[in-house]
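K.L.:
Next come a sequence and a model predicted from it.
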Amino acid sequence: MELRPLVADETGETSPTPQTVPHHDPNGRSWSHPTRRLCHSCTAVVAVLALASCAASQSPRATSSISRLLGLNAIAPAQRADRQVNTSALMEQALLYGPASVAVRNLNQTWPPSKLLHVGEDCWKPCGNISGDCAWCGLGNACCRFGASNDPAECQGVTFPTKKWHTCVAPQKLYSVKHASQDCWFHCKARSGFCDWCGAGNACCMEKSMATDAPECRGAYAFGVDMQYRCVPTLGVCEFGQISDGNGGCRAPDTAPTISFYMYRASGPEWPRQLNLSVDMGSLGGVMWYLHNDVVTHCPRKFGIDRILRYYVTMKPTQALYQQGVLFDSYAEFLQGKVTDRTLQANHWSQYGYNVGCVRLDANRAVARYQDVVWYSLPGRCPSRDFASKTEKCAFAEPGGFCDKPNGTSTCTWNAIFAGEVFLDEVSGIADFDSFCNLGGFEYDSATDSGISNDFWNGKMNFEACSWRVSQVHQRFAQKYPNLPGALDRHPCSHEHKEVFGFARWK
């Protein structure tokens, strides 16, 4: 497979004091939250190398027992002082992510912006009666208005020469996706697909019509709404794990590809930070889905969960599994490092190797309207035993799939490197969680679909509200770890959960 460079989009929020504004879902219910911002900036692929310094700076936490939590037992990273992070391997992994056409176009975007033109003048009509990126203001500059909550991300944190009208301003950083919060259909000539108005290499697509839109919408991600055309980043005409067939179409590579992306975990403060133990992780949408349904419905939160951990995961399935037409094996639930379904060893791992598994939950968004609700299982050392019972003899017989550089052999299919953590209090705006609970606060009550003294989790069945919550976590990661890529969140998984969801079976 051809190695292609990646330029990742980061999400970040520059406004330090978000305002609370009301919103309404399609059923007429109102809810409020801090003014939404879906911000994107372009980070060179070499930023992945910062994972080395990030990993080296993390201190290990104390080890304690783990409670079972919906197949997402939070495992934090191991002590990394005993091994060096292979930065050249990280570079190689990053190069495998994303088509070259998108990367090259993103690199060619104007940054820093050209000279700011028409300073202080009213830019509304010259910029087509819409705010955001506008060449009339000079390449790379934008038309924005002070205090306008609906202006796109490129209008955040700018210096205004006048507060009377929309005027030309210079963005504070590069946002590779332009006009991200606005309807792009008419501005892109009533056509889906690649559109310069969205920023070079980005596309105008609708999440609900990806299958019938332009081919490049198949690789689109980071939708903020599902029933409107929006400017979104895209991997190109081929989906994750595919390559061009040379005739305008896509095909699966002949041999199993190496793919890298972020996985996330819900965690408590004293949970063990170890790798190679057999763990379950999730997409960010999957973790938020779980938190919303089964954690923030209690005060204090269930299992003492207070943060979301992020990992940079690289995986390469074995050829034996790949020949079955899939990248992932079946999902395996681990309880304190022990697989709950003992048949997986004989029926899967012995036959196909210790591959990463996955399951896609709530595809119809009947339980909560989060996008890409995916859980992953990463079989590590001695998956038939819990943490306290793993022995060297067992590890020799059941080595698992963790290794430094996945090569697709039966015992070398995945690697995970810690890439930051975000506390739930940081994104929900709770200053003192103990006091919040003691004074009668409640993050989310499923009966009223709202919280008490906090509205972050309001609207579980509102797609826009759920997308906003995910974006807030992305933004917080970008603020805390500005040198790490922010858009490695494509989550391929063809294994769909067919059962009716019953949370009791997971507790």
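P.N.:
Everything's here; your move.
K.L.:
drop to CA atoms for contacts and neighbour counts, all remaining ones
P.N.:
OK.
K.L.:
buried set for the longest helix along the chain?
P.N.:
Longest helix of the chain, by residue count under DSSP state H: helix 463-480. Neighbour-count burial for helix 463-480, counted by 16 or more other Cα atoms under 10 Å, picks out 463-478.
K.L.:
who's in contact with Y331?
P.N.:
By Cα atoms under 8 Å, 6 or more residues apart in numbering, the residues touching Y331 are 356-359, 375-377.
K.L.:
could you check the distance from it over to C204?
P.N.:
According to Cα to Cα, to the nearest Å, Y331 stands 33 Å off from C204.
K.L.:
and the longest helix of the chain, what does it pack onto?
P.N.:
Other helices and strands packing on helix 463-480, by 3 or more Cα pairs under 8 Å, 6 or more residues apart in numbering; DSSP states H and E, are strand 8-10, helix 284-294, strand 414-423, helix 424-428.
K.L.:
Quickly compare those and say which is most buried.
P.N.:
strand 8-10 (a mean of 26; mean count of other Cα atoms under 10 Å).
K.L.:
what packs against that one?
P.N.:
Against strand 8-10 (3+ Cα pairs under 8 Å, 6+ apart) you get strand 41-43, helix 463-480.
K.L.:
Now render the ones you listed as CSV, adding distance to F194.
P.N.:
CSV is the format used below for the helices and strands packed on strand 8-10 (distance: least, Cα to Cα, whole Å):
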stretch, distance to F194
strand 41-43, 17
helix 463-480, 23
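K.L.:
Any idea which of these gets closest to L344?
P.N.:
helix 463-480 (32.6 Å; Cα to Cα).
K.L.:
Now do that closest one against strand 414-423, angle only.
P.N.:
Going by axes from the mean of the first three to the mean of the last three Cα atoms, to 10 degrees, helix 463-480 is angled at 100 degrees with respect to strand 414-423.
K.L.:
Can you tell me which of the contacts of Y331 are buried?
P.N.:
Buried members of these, counted by 16+ other Cα under 10 Å: 356-359, 375-377.
K.L.:
so the longest helix of the chain versus helix 284-294, what angle?
P.N.:
Going by the same axes, to 10 degrees, helix 463-480 makes 120 degrees with helix 284-294.
K.L.:
picking up where we left off before, please convert the contacts of Y331 to a markdown table, extending it with secondary structure and distance to L321.
P.N.:
What follows is the contacts of Y331, written out as a markdown table (DSSP: H, G, I helix; E, B strand; the rest coil; distance: Cα to Cα, whole Å):
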| residue | secondary structure | distance to L321 |
| --- | --- | --- |
| V356 | coil | 10 |
| G357 | strand | 11 |
| C358 | strand | 13 |
| V359 | strand | 16 |
| W375 | strand | 19 |
| Y376 | strand | 16 |
| S377 | strand | 15 |
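K.L.:
before we go on, here's another structure to hold up against the first:
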Amino acid sequence: MATAVGVVGTRSLDFDDFDDLCTSIAVVTPSSRTKRRDRTRSKAASTRAAPRMKEPDLEARAAASSAGGRRKRASRGESRATRAVVSEDQEQEGDLRLMTHGSGRSWICCLTLSLLPVLLLAAGAMAATASSWLNPTLPLADRGACHFYMYRAQSRVTFEWGSMNLGTLPGVLKYLHTEIVPMNHPGNRLWSIDRILRFSVLVRNPGPTCFAKQHVFAAFDSGRCTVPACASRWASSGYFVGCQTQGAGSIHAYEGAVWYSVPGPCPSREFRDETEACRAAEPGGRCRAPDGSPTCTWELKLVGHITLDELAGIGDYRALQRSGGREYDPATDRGVGTSFWDGARDRTRCAERVAAAERLFHRRYPSQPQHLPTPACLN
């Protein structure tokens, strides 16, 4: 079922430990302990035929999950935190593989010592590229792409990042305030949404500005565009990133609330109905370095999250309900047993909620910029 900036996808994987998301994107040389471990693994590999670990990116992990988990792990000693987040910050060049886990450290494996010079060059290039995700003045963003944060309301179950809706932080809070917390869903919030994700995003739409009038918002339902004329718009203008301003008014008072749409592969079908032929015919706009061409308009990386329980200060959603409490009642514009969501139409209270979310992100990820300039949306 469709939501504006939070969807539970049908092609999914459940993170074992979502709390260990990366706090920074860094490249460092391996510690001596890591080197010894690599040598031990190399010796073990010479005595038994071990399957080589495939690229554990989100798309591959999701496909593996939907196919019944056919892929085996390369190492029994891999930690739960690494399993949960390693796919978010990984690069591969030939036989070199670089992976980072939640603490921001990196393991760099090379097949032979003769590749060490190549490794050092690759690590340096990767460091510059990775840093640009958190520093909008570096070259990757200077090529014309807008670099800013997008956010998303999400459950613990996730899916391929593409053909989905996101928003500014005020936009996501507006969505939560008007469509999720008023429902008082028993046991879990509606759609099991329990967190806000932060993405570092590059957008380069066709045209001289990041967003123009023709870059209209498209709603997605489980990966499928549900508004009229999606295909014709993308055929004529490319797979652009759309935006829509959620103006403050009688329903809410969140200033700066904007929703975004990012078309991924096969946006004419739900995730479960995708085919390779459809993905080839409708490639979407995601690419490594957006340049404004029809199929290269956006890229993103998941860089953090906060939970709704810690944001609202309620400790435990189920415990609140068991005690007769309620996060928010639209009839009274107040909560019962909690006051965080009180005043949906109060500009001051809405601004305080946005500030509280920003502080929580900054507390969790102090190495990330607290703010990035958000481009204007004309729709």
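P.N.:
Happy to help now that I have it. On a predicted model such as this, the values are computed, not experimentally measured, just so you know.
K.L.:
what's the nearest residue to the aligned partner of R365 of structure 1 in structure 2 if we skip its chain neighbours?
P.N.:
In structure 2, the residue matched to R365 of structure 1 (TM-score structural alignment) is G249. Leaving aside its sequence neighbours, G249 of structure 2 sits nearest to R345 (Cα to Cα, 6 or more residues apart in numbering; 7.5 Å).
K.L.:
For that neighbour, give me its contacts.
P.N.:
By Cα under 8 Å, 6+ apart, the contact list for R345 of structure 2 reads 249-253.
K.L.:
Helices - which of these land there?
P.N.:
Per DSSP H, the contacts of R345 of structure 2 never map to helices.
K.L.:
element containing A320 of structure 1, please.
P.N.:
Element membership for A320 of structure 1 (DSSP states H and E) is helix 319-322.
K.L.:
counting contacts, what elements does that helix pack onto?
P.N.:
helix 350-352.
K.L.:
Mean deviation, the helix it packs on versus structure 2?
P.N.:
Once fitted to structure 2, helix 350-352 of structure 1 is off its aligned match by 1.1 Å on average (mean Cα distance after the TM-score superposition for structure 1).
K.L.:
Kindly name the residues of structure 2 that line up with that helix.
P.N.:
Using TM-score structural alignment, helix 350-352 of structure 1 pairs with 235-237 in structure 2.
K.L.:
picking that back up, nearest to G268 of structure 1, of the helices and strands packed on strand 8-10 of structure 1?
P.N.:
Across these (criterion: Cα to Cα), the nearest stretch is helix 463-480, sitting at 16.9 Å.
K.L.:
Contacts only, for the nearest residue to Q371 of structure 1 once chain neighbours are set aside.
P.N.:
Nearest non-adjacent residue to Q371 of structure 1, counting by Cα to Cα, 6+ apart: G285, 5.8 Å away. By Cα under 8 Å, 6+ apart, G285 of structure 1 lies in contact with 370-374, 470.
K.L.:
Which ones among those map onto strands?
P.N.:
Within those, residues falling in strands by DSSP state E are V374.
K.L.:
ok, of the contacts of G285 of structure 1, which one's closest to Y311 of structure 1?
P.N.:
Closest approach to Y311 of structure 1 among those (Cα to Cα): V374, at 14.8 Å.
K.L.:
so how far is G315 of structure 2 from whatever residue of structure 2 lines up with the closest one?
P.N.:
When structure 2 is aligned by TM-score structural alignment, V374 of structure 1 is paired with V258. Going from V258 of structure 2 to G315 of structure 2 by Cα to Cα gives 29 Å.
K.L.:
next one: M150 of structure 2
P.N.:
26 Å.
K.L.:
what do you get for G337 of structure 2?
P.N.:
12 Å.
K.L.:
before we move on, the earlier item: on the three-state scheme, the aligned residue in structure 1 for the residue nearest to G249 of structure 2 is what?
P.N.:
By TM-score structural alignment, R345 of structure 2 lines up with M461 in structure 1. Classification of M461 of structure 1 using DSSP: H, G, I helix; E, B strand; the rest coil returns coil.
K.L.:
Relative to V367 of structure 1, how far out is M461 of structure 1?
P.N.:
M461 of structure 1 is 7 Å from V367 of structure 1, by Cα to Cα.
K.L.:
Ok, C358 of structure 1 next?
P.N.:
From C358 of structure 1 to V367 of structure 1 the distance is 19 Å (Cα to Cα).
K.L.:
Which residue range of structure 2 does stretch 284-295 of structure 1 align onto?
P.N.:
With TM-score structural alignment as the criterion, stretch 284-295 of structure 1 aligns to 169-180.
K.L.:
picking that back up, neighbour count: M150 and G315 of structure 2, which is higher?
P.N.:
Using other Cα atoms under 10 Å, the more surrounded residue of M150 of structure 2 and G315 is M150, with 26 against 12.
K.L.:
Give me the aligned partner of that one over in structure 1.
P.N.:
Residue correspondence to structure 1 (TM-score structural alignment): M150 of structure 2 is matched to M263.
K.L.:
For the host helix or strand of its match, name the packing helices and strands.
P.N.:
Taking DSSP H and E as the definition, one finds M263 of structure 1 inside strand 259-267. Packed against strand 259-267 of structure 1, as judged by 3+ Cα pairs under 8 Å, 6+ apart, are the following elements: helix 87-95, strand 279-282, helix 284-294, strand 307-315.
K.L.:
Make JSON lines out of the ones you listed and add distance to A346 of structure 1.
P.N.:
Below are those laid out as JSON lines (distance: least, Cα to Cα, whole Å):
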{"stretch": "helix 87-95", "distance to A346 of structure 1": "31"}
{"stretch": "strand 279-282", "distance to A346 of structure 1": "19"}
{"stretch": "helix 284-294", "distance to A346 of structure 1": "28"}
{"stretch": "strand 307-315", "distance to A346 of structure 1": "22"}
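K.L.:
so which of these comes closest to R301 of structure 1?
P.N.:
helix 284-294 (8.9 Å).
K.L.:
and the angle for that closest one with strand 307-315?
P.N.:
Angle, helix 284-294 of structure 1 to strand 307-315, by the same axes, to 10 degrees: 140 degrees.
K.L.:
after superposition, how close is helix 284-294 of structure 1 to structure 2?
P.N.:
Mean for helix 284-294 of structure 1 is 0.7 Å (mean Cα distance after the TM-score superposition for structure 1).
K.L.:
So what angle separates the directions of that helix and strand 259-267?
P.N.:
Going by the same axes, to 10 degrees, helix 284-294 of structure 1 makes 20 degrees with strand 259-267.
K.L.:
which parts of the helix or strand in which L13 of structure 2 is found are buried?
P.N.:
Assigned by DSSP H and E, L13 of structure 2 belongs to strand 12-14. By neighbour count with 16+ other Cα under 10 Å, strand 12-14 of structure 2 contains the buried residues 12-13.
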